[in-house]
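Enquirer: what follows is a protein structure lacking sequence information:
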């Protein structure tokens, strides 16, 4: 089978690594890919925003299956265009992708189908939004309704911070994403990432993970797309995972089907584990990044049949096996991230890190010049360690980070701290 993978980040390198290992994959193309994915298949230059161009490429090369990595093309309807052209695609329709494309859409779905989530209000003007904040008090969470590349959430600890965030969004600071704003109660608890493959009717839970959104050690500084992650997440016990399936995932699938927009693909639930139980923070309609970089190394089953089953409506016949080992990834980011990352600096000795035992390096924002590997984005490399415990995986990941020669890069030094603390106390 010839397969096309859409995307260019660390998530796509991890997916390319897993897909290329499948006996079902005869040839893997990645559009546009990165220097890391080039080791797993053939990078191709296609305008992924031009859905007809993607479909034409698939017809020309005899591609039978397309896996869409990032959320943008899904929200824009690439799955619909490929399906209409008779090409099987992993990822939800444009209508179903609203679960990520519009936070207001998801909050209203939760309200209709009694899915536990934070209390909220939705607003299309600054005056009413500020009045709501004044009535609710701080701390409070301000979210742009649309896609904002991980920058559309402000955790406002004061009323002044909330008002500034509202002003910024309605003034166009996040473009069209901030045309409508969702304001939520500040939930107390521990965050976790929960993934489930879905075929419109059935859902198959994947391994749990936990990421670190704040840029600085100790969960300080602005939110990012994610500075690191680990799997499994000790907070997600088997009993808690079952609650998430019963109270959140299955009602969502049933609700989407009832609305006439069945969800097929991977459902990524960002959760807050509160004193009352798990509550939905938000949905994403694709694999998490950097969570994908710790899930794929732990997956012992072939990923391709599971992705195909999601498309074909037969997930109930699929069972996945996971390694008992833990995986932890540290994101190496370019100086200036998340505001204005500096591009072009040379990265050396990645191969030294990759040569270490139980270490993988996934590329996210790199570019290969004639002579050097250089930084070409904000989050640049994902350095993964595997081990018998999260602590052992952490040690391996940071040893690999320290083997890489990149003075212009930085990382958090405390990825996995909650799990490591649990291990030491347990």
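Expert: The structure has been received and is ready for your questions. Not measured: the values here are computed from a predicted model.
Enquirer: from now on I want contacts and neighbour counts done on CA atoms only, so please keep to that.
Expert: Will do.
Enquirer: just say helix, strand or coil for the residue nearest the centre of the chain.
Expert: Nearest to the geometric centre of the chain sits residue 288, at 1.7 Å (Cα atoms, centre = their mean). Assigned by DSSP: H, G, I helix; E, B strand; the rest coil, the conformation of residue 288 is coil.
Enquirer: where does residue 163 land in three-state SS?
Expert: helix.
Enquirer: count of neighbours near the residue nearest to it when sequence neighbours are not counted?
Expert: The spatial neighbour of residue 163 that comes closest, neighbours along the chain excluded (Cα to Cα, 6 or more residues apart in numbering), is residue 130 at 6.2 Å. Residue 130: 20 surrounding residues under other Cα atoms under 10 Å.
Enquirer: so what's residue 423 up against?
Expert: Counting by Cα atoms under 8 Å, 6 or more residues apart in numbering, residue 423 touches 389, 391.
Enquirer: residues contacting the residue nearest to residue 163?
Expert: 162, 163, 166.
Enquirer: surely the residue nearest to the centre of the chain is in contact with residue 11?
Expert: Yes - Residue 288 is within contact range of residue 11, at 7.1 Å (criterion: Cα atoms under 8 Å).
Enquirer: just the helices in the stretch 301-426 of the chain please.
Expert: In the stretch 301-426 of the chain, the helices defined using DSSP state H, counting those that start in this stretch lie at 303-312, 350-354, 390-403, 417-425.
Enquirer: and for residue 112, the neighbour number?
Expert: The burial count for residue 112: 10, using other Cα under 10 Å.
Enquirer: now it: how far from residue 198?
Expert: 20 Å (Cα to Cα, to the nearest Å).
Enquirer: flag every buried residue along stretch 413-426.
Expert: Within stretch 413-426, the residues scored as buried using 16 or more other Cα atoms under 10 Å are 413, 414, 415, 416, 417, 419, 420.
Enquirer: also this one, for the comparison:
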């Protein structure tokens, strides 16, 4: 069969890498892809949100299955458009994608269906938002309503920081239309975990739990990013906690959507804060996380095509999903200055030396220029290692990182430290 993967980040490279292992696939295309996907598949110069061009390409090439990586095309309604043309595509439709596309929708949804989450209020008026912050005090969390590439959430430690965040989003329009409405919510002090789940709208199969590292610097300091690394499985997500997450979060989410007349098919991402052994939802996403995909997919034993098709065809209950009994750690190597200002075009070396049987380097912000591999984004590479225990795997991942070189490379040195602690 022929498969198209949509997107150009580390998550998409991981998806292509996993799909490439399927005996059922003859050819993989990626739109638009990056320098890493080009080694495994054929990159197509079509942007992830250019739905009409993507449909034309799929029809022309007789693509059997399309897999959507990023959130923007899902929120725009790519699944609805493909299905209207009778084309097979993996991901939730536009109505279901509101869970990620609108933080106001998702918070109101959680409130309506008694899904545990932080206390919140929504605002369209700057003065009202500032008055609320002054009443509530800090620390407090300010969120742009719409999509902001993982950077629209500001955890403000002081009232002044929170007010500055409101002004940055609503007055300076840092995230454009995504910041026309904001959510202000209570700060939850705990440990984060991510639970991804495959669902066909009836059956829900949680994946192995992982933990992302959002802040830019060691010790969870600095501004939020799209993610500086991840590991799996996350020990904070005990068997008992996973059982509660299934019963109190995953099932009420899928059933609540059904009540709203929405069938969710694809990957549901629940970003959780675990406080005193109880999980609350910080955010939903409607696709594989990035960098979580880079640690979860390498631990999946199954042929990903089989799982995807079962999800699309409402027969997920017939698939036995299995996981390797190993640990995975991904360290993101970013451009110096990320997530604020950074330069592109720095030559990258050492990837081949870094890769081994237990280490794979997923490319994200990369490009080929004059036959040289160069940086082309904020998050450049995801160095993923597999091992038998956390310390072994962390050591392997950082050994891989040390082999790779590009000017001003920045990475956290404490990815996975919480797992050992």
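Expert: In hand now; what should we look at? These numbers were taken from a predicted model, which means no experiment stands behind them.
Enquirer: could I get the TM-score for this pair?
Expert: TM-score for the superposed chains, counting by TM-score structural alignment, normalised by the length of the second structure: 0.98, backed by 420 aligned residues with a Cα RMSD of 1.0 Å.
Enquirer: secondary structure element for the residue nearest to residue 163 of the first structure, which one?
Expert: In this assignment (DSSP states H and E), residue 130 of the first structure forms part of helix 126-136.
Enquirer: neighbouring contacts of stretch 222-232 of the second structure?
Expert: Contact with stretch 222-232 of the second structure is made by 149-151, 153-154, 208-216, 290-292, 294-296, 327-334, 338-339, 379, 382, 411-412, 415-416, as judged by Cα under 8 Å, 6+ apart.
Enquirer: one more time with 6 Å
Expert: 150-151, 210-216, 292, 327-332, 339, 416 (Cα atoms under 6 Å, 6 or more residues apart in numbering).
Enquirer: repeat that for stretch 9-17 of the second structure.
Expert: Contacts of stretch 9-17 of the second structure (Cα under 6 Å, 6+ apart): 37, 69, 290, 293, 294, 362, 363, 364.
Enquirer: mind running it again at 8 Å?
Expert: Stretch 9-17 of the second structure is contacted from outside by 5-6, 28, 33-34, 36-37, 40-41, 69, 288-294, 297, 362-365, 381-382, using Cα under 8 Å, 6+ apart.
Enquirer: out of those residues, list just those in strands.
Expert: 5, 6, 28, 362, 363, 381, 382 (DSSP state E).
Enquirer: need the contact list for the fifth one.
Expert: Under the criterion of Cα under 8 Å, 6+ apart, the contact list for residue 363 of the second structure reads 9, 10, 13, 34, 35, 36, 37, 380, 381, 382.
Enquirer: can you check the fourth one too?
Expert: Going by Cα under 8 Å, 6+ apart, residue 362 of the second structure touches 10, 11, 13, 14, 36, 294, 381, 382, 383, 384.
Enquirer: can you pull out the strands in the stretch 101-250 of the first structure?
Expert: Under the criterion DSSP state E, counting those that start in this stretch, the stretch 101-250 of the first structure contains strands at 120-123, 140-144, 153-156, 181-185, 190-199, 203-205, 210-211, 214-216, 220-223, 228-231.
Enquirer: rewinding a little: and the counterpart of the residue nearest to the centre of the first structure in the second structure, what does it touch?
Expert: Mapped onto the second structure by TM-score structural alignment, residue 288 of the first structure lines up with residue 289. Contacts here follow Cα under 8 Å, 6+ apart; on that basis residue 289 of the second structure touches 11, 196, 269.
Enquirer: give the buried subset of these as a ChimeraX selection command.
Expert: Remark: buried members of these, expressed as a ChimeraX selection using 16+ other Cα under 10 Å:
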select :11,196,269
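Enquirer: mapped onto the first structure, which of the contacts of residue 289 of the second structure hold?
Expert: Retained in the first structure (both residues aligned by TM-score structural alignment, their matches' Cα atoms under 8 Å) from the contacts of residue 289 of the second structure: 11, 269.
Enquirer: which one of the contacts of residue 289 of the second structure sits closest to residue 346 of the second structure?
Expert: Closest approach to residue 346 of the second structure among the contacts of residue 289 of the second structure (Cα to Cα): residue 11, at 21.6 Å.
Enquirer: the helix or strand that contains the closest one vs the first structure, mean deviation?
Expert: Using DSSP H and E, residue 11 of the second structure sits within helix 10-19. Its matched residues in the first structure lie on average 0.4 Å from helix 10-19 of the second structure after superposition (mean Cα distance after the TM-score superposition for the first structure).
Enquirer: next, the angle helix 304-312 makes with that helix.
Expert: 110 degrees (axes from the mean of the first three to the mean of the last three Cα atoms, to 10 degrees).
Enquirer: residue 277 of the second structure reaches residue 241, doesn't it?
Expert: Yes - counting by Cα under 8 Å, residue 277 of the second structure does reach residue 241; the two are 6.9 Å apart.
Enquirer: ok, residue 185 of the second structure - contacts?
Expert: Residue 185 of the second structure touches 118, 119, 120, 121, 140, 141, 142, counting by Cα under 8 Å, 6+ apart.
Enquirer: one more time with 6 Å
Expert: Contacts of residue 185 of the second structure (Cα under 6 Å, 6+ apart): 119, 120, 141.
Enquirer: out of the residues you listed, which end up buried?
Expert: For the contacts of residue 185 of the second structure, buried by 16+ other Cα under 10 Å: 120, 141.
Enquirer: just the contacts of residue 185 of the second structure now: which is nearest residue 49 of the second structure?
Expert: So of those, ranked by how close each gets to residue 49 of the second structure (Cα to Cα), first place is residue 141, at 29.6 Å.
Enquirer: that closest one maps to what in the first structure?
Expert: Residue 141 of the second structure maps onto residue 141 in the first structure, by TM-score structural alignment.
Enquirer: show me what contacts that match?
Expert: Here residue 141 of the first structure is in contact with 154, 155, 156, 183, 184, 186 (criterion: Cα under 6 Å, 6+ apart).
Enquirer: tell me how far residue 337 of the second structure lies from residue 407 of the second structure.
Expert: Here residue 337 of the second structure is placed at a distance of 12 Å from residue 407 of the second structure (Cα to Cα).
Enquirer: picking up where we left off before, out of the helices of the stretch 301-426 of the first structure, which one sits most buried?
Expert: helix 390-403 (a mean of 23; mean count of other Cα atoms under 10 Å).
Enquirer: rewinding a little: what subset of the contacts of residue 130 of the first structure is buried?
Expert: The neighbour-count criterion (16+ other Cα under 10 Å) marks 162, 163, 166 among the contacts of residue 130 of the first structure as buried.
Enquirer: list the residues that contact residue 347 of the first structure.
Expert: By Cα under 6 Å, 6+ apart, residue 347 of the first structure lies in contact with 373, 374, 406.
Enquirer: in TSV, list the residues you listed along with neighbour count and distance to residue 229 of the first structure.
Expert: Supplementary listing: those in TSV, determined by neighbours: other Cα atoms under 10 Å; distance: Cα to Cα, whole Å:
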residue	neighbour count	distance to residue 229 of the first structure
373	18	24
374	19	24
406	19	21
